[in-house]
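Asker: After the sequence you'll find the predicted model.
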Amino acid sequence: MLPIFGRQILTGARMLLVLTLVLGLAYPLMMVAIGRLMPAQEASIRNSAGEVVGNAHLAQPVTGDEWFFPRPSADDYDGLASGATNLAANSPELLTQIADRRSRIASRERVDPASIPADALTASASGLDPDISPEYARLQVPRVARETGLSRKDVAEMVEANTQDPVLGFIGEPHVNVVTLNNDLANGSSAHVETNDGESTHASTTSTGGR
């Protein structure tokens, strides 16, 4: 009896030592190493005056066709009510929402409804995802250029500047942060646009919709 009990105690002690080394030392050190390899991100979004106007991790609602639109939100981008719709893929309500969004976006962007990417039609799980696909961002370039008076080339370059590649080259998909993109648009976009009476005026966007 005692020899068996002693072996059990010894086995337990060995397991405790191994788990302590693996979970208490090796795993935390590995997480620290991975964290140092990940690209650093400054979450605070500042305007040209240096004022904090948003967070790169939280989508904001926009008003006005001069801005890039984020993904839909089930909770109107309310950080205190973050969440998904929890509607099934075959839910009639969800299908109605998608059809309505497809129609509105096709009209707003003046494109074929079939060309609208899925992320433009469906809300994210949190309702606060600031990222959209490069396809959805590029779809909006002609409208933003038209509404701001900027050239499509300039707007497309802003999109490219705010496009993030997969982490470490293989984790995730390429994505565009709409919050930082709209902030760049607000801080840096200005152009001469022609008014209805034919006069040229200097127009500049100064704030992001919803802020």
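Answerer: Great, that's in hand.

Asker: CA only for contacts and neighbour counts going forward, please
Answerer: OK.

Asker: need the helices for this structure, in chain order.
Answerer: With DSSP state H as the criterion, the chain has helices at 2-21, 27-37, 92-109, 134-148, 152-161, 178-188.

Asker: Comparison target below:
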Amino acid sequence: MTMLRPAILLFILLSLMTGGLYPLVTTALGQWWFKDQANGSLILQNGESRGSRLIGQNFSDAGYFQGRPSATAESPYNPMASGGSNLAGSNPELDKAVSERISALRAANPQANPTVPVELVTASASGLDYSLTPAAVAWQIPRVATARGLTTDQVSKLVAEHTQKPLVSFIGMPVINIVELNMALDALRKN
């Protein structure tokens, strides 16, 4: 019994530390240092949650910029089923899906360059990407401008305003948050 007592006390102590104290400290620090991220990076509009800045949404209307394809289960951009298609580059199903996406994008964007940016036809590993490179967004500008009755210069200016550049250029590349850009397009229409 004398050998068992220290083991039980150590078990209780470590359980309290790792199961209680550690989660409380990390939650408190997360709320203190990264409040927005810890609470889901929600986009609030008129007091109503419109989505998250870190999770893509399915935009299919011609007047909206479209993000990367989503391979999540049941429905596109399903945050409860994050994951890629797991199709290998040599899989004929992937070739077929990419070809269909290219055909659909070319049909929806007849005035754009025939070379479709790769990120518009391939799903990411998470299936929830919220951003695109400026090149992939620029490829869609003519379609969005025409559908909204705006000039390409007006839409290009809005895209430039929403381009997020990395703090140090060699650490990353510029990206554009598609959800925020589409919300800015809606706000532009209301003004």
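Answerer: Looks like it arrived, so ask away. Here the structure is a predicted model, which means the values were calculated and not measured.

Asker: Please state their TM-score.
Answerer: Aligned and superposed, the two chains score 0.73 in TM-score terms (TM-score structural alignment, normalised by the length of the second structure); 153 aligned residues with a CA RMSD of 2.2 Å.

Asker: Now distance to Leu58 of the first structure and mean neighbour count too, for the helices of the first structure, in TSV please.
Answerer: Below are the helices of the first structure laid out as TSV (distance: least, CA to CA, whole Å; neighbours: other CA atoms under 10 Å):
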stretch	distance to Leu58 of the first structure	mean neighbour count
helix 2-21	37	11
helix 27-37	21	11
helix 92-109	21	15
helix 134-148	17	20
helix 152-161	18	17
helix 178-188	8	23
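
Asker: would you turn the ones you listed into TSV with distance to Asn47 of the first structure?
Answerer: Formatted as TSV, those follow (distance: least, CA to CA, whole Å):
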stretch	distance to Asn47 of the first structure
helix 2-21	47
helix 27-37	28
helix 92-109	27
helix 134-148	18
helix 152-161	16
helix 178-188	6
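
Asker: closest to Val52 of the first structure out of the ones you listed?
Answerer: Of all the helices of the first structure, helix 178-188 sits nearest to Val52 of the first structure, with 10.8 Å by CA to CA.

Asker: among the helices of the first structure, which is nearest Leu128 of the first structure?
Answerer: Across these (criterion: CA to CA), the nearest stretch is helix 178-188, sitting at 10.8 Å.

Asker: and the angle for that closest one with helix 152-161?
Answerer: Here helix 178-188 of the first structure runs at an angle of 130 degrees relative to helix 152-161 (axes from the mean of the first three to the mean of the last three CA atoms, to 10 degrees).

Asker: Any chance you could spot the residue sitting in the middle of the second structure?
Answerer: Central residue of the second structure (CA atoms, centre = their mean): Tyr130, 1.7 Å from the mean position.

Asker: corresponding residue for that residue in the first structure?
Answerer: Taking TM-score structural alignment, Tyr130 of the second structure has Pro130 as its aligned residue in the first structure.

Asker: Which residues are in contact with Thr148 of the first structure?
Answerer: The contact partners of Thr148 of the first structure, taken as CA atoms under 8 Å, 6 or more residues apart in numbering, are Glu66, Ser189, Ser190, Ala191, Ala203, Ser204, Thr205.

Asker: before we move on, what about Phe65 of the second structure?
Answerer: Contact analysis of Phe65 of the second structure by CA under 8 Å, 6+ apart lists Phe59, Val137, Gln140, Ile141, Val144, Ile178, Leu181, Asn182.

Asker: rewinding a little: of all the helices of the first structure, which lies closest to Val53 of the first structure?
Answerer: Closest of the helices of the first structure to Val53 of the first structure is helix 178-188, at 8.7 Å (criterion: CA to CA).

Asker: quick revisit: from the contacts of Phe65 of the second structure, which is closest to Ile8 of the second structure?
Answerer: Using CA to CA, the contacts of Phe65 of the second structure come closest to Ile8 of the second structure at Ile178, 53.5 Å.

Asker: if we can go back for a sec, dump the contacts of Thr148 of the first structure to JSON lines, plus neighbour count and distance to Asn86 of the first structure.
Answerer: JSON lines is the format used below for the contacts of Thr148 of the first structure (neighbours: other CA atoms under 10 Å; distance: CA to CA, whole Å):
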{"residue": "Glu66", "neighbour count": "22", "distance to Asn86 of the first structure": "31"}
{"residue": "Ser189", "neighbour count": "20", "distance to Asn86 of the first structure": "38"}
{"residue": "Ser190", "neighbour count": "16", "distance to Asn86 of the first structure": "42"}
{"residue": "Ala191", "neighbour count": "16", "distance to Asn86 of the first structure": "44"}
{"residue": "Ala203", "neighbour count": "15", "distance to Asn86 of the first structure": "43"}
{"residue": "Ser204", "neighbour count": "18", "distance to Asn86 of the first structure": "41"}
{"residue": "Thr205", "neighbour count": "18", "distance to Asn86 of the first structure": "37"}
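
Asker: Out of the contacts of Phe65 of the second structure, give me the two with the largest separation.
Answerer: Farthest-apart pair in the contacts of Phe65 of the second structure is Phe59 and Ile141; separation 14.5 Å (CA to CA).

Asker: related to what we said a few turns ago, I figured the match of Tyr130 of the second structure was touching Asn55, is that so?
Answerer: No. Using CA atoms under 8 Å, Pro130 of the first structure makes no contact with Asn55, being 9.2 Å away.

Asker: any common contacting residues for those two?
Answerer: Residues touching both Pro130 of the first structure and Asn55 comprise Val179, with contact defined as CA under 8 Å, 6+ apart.
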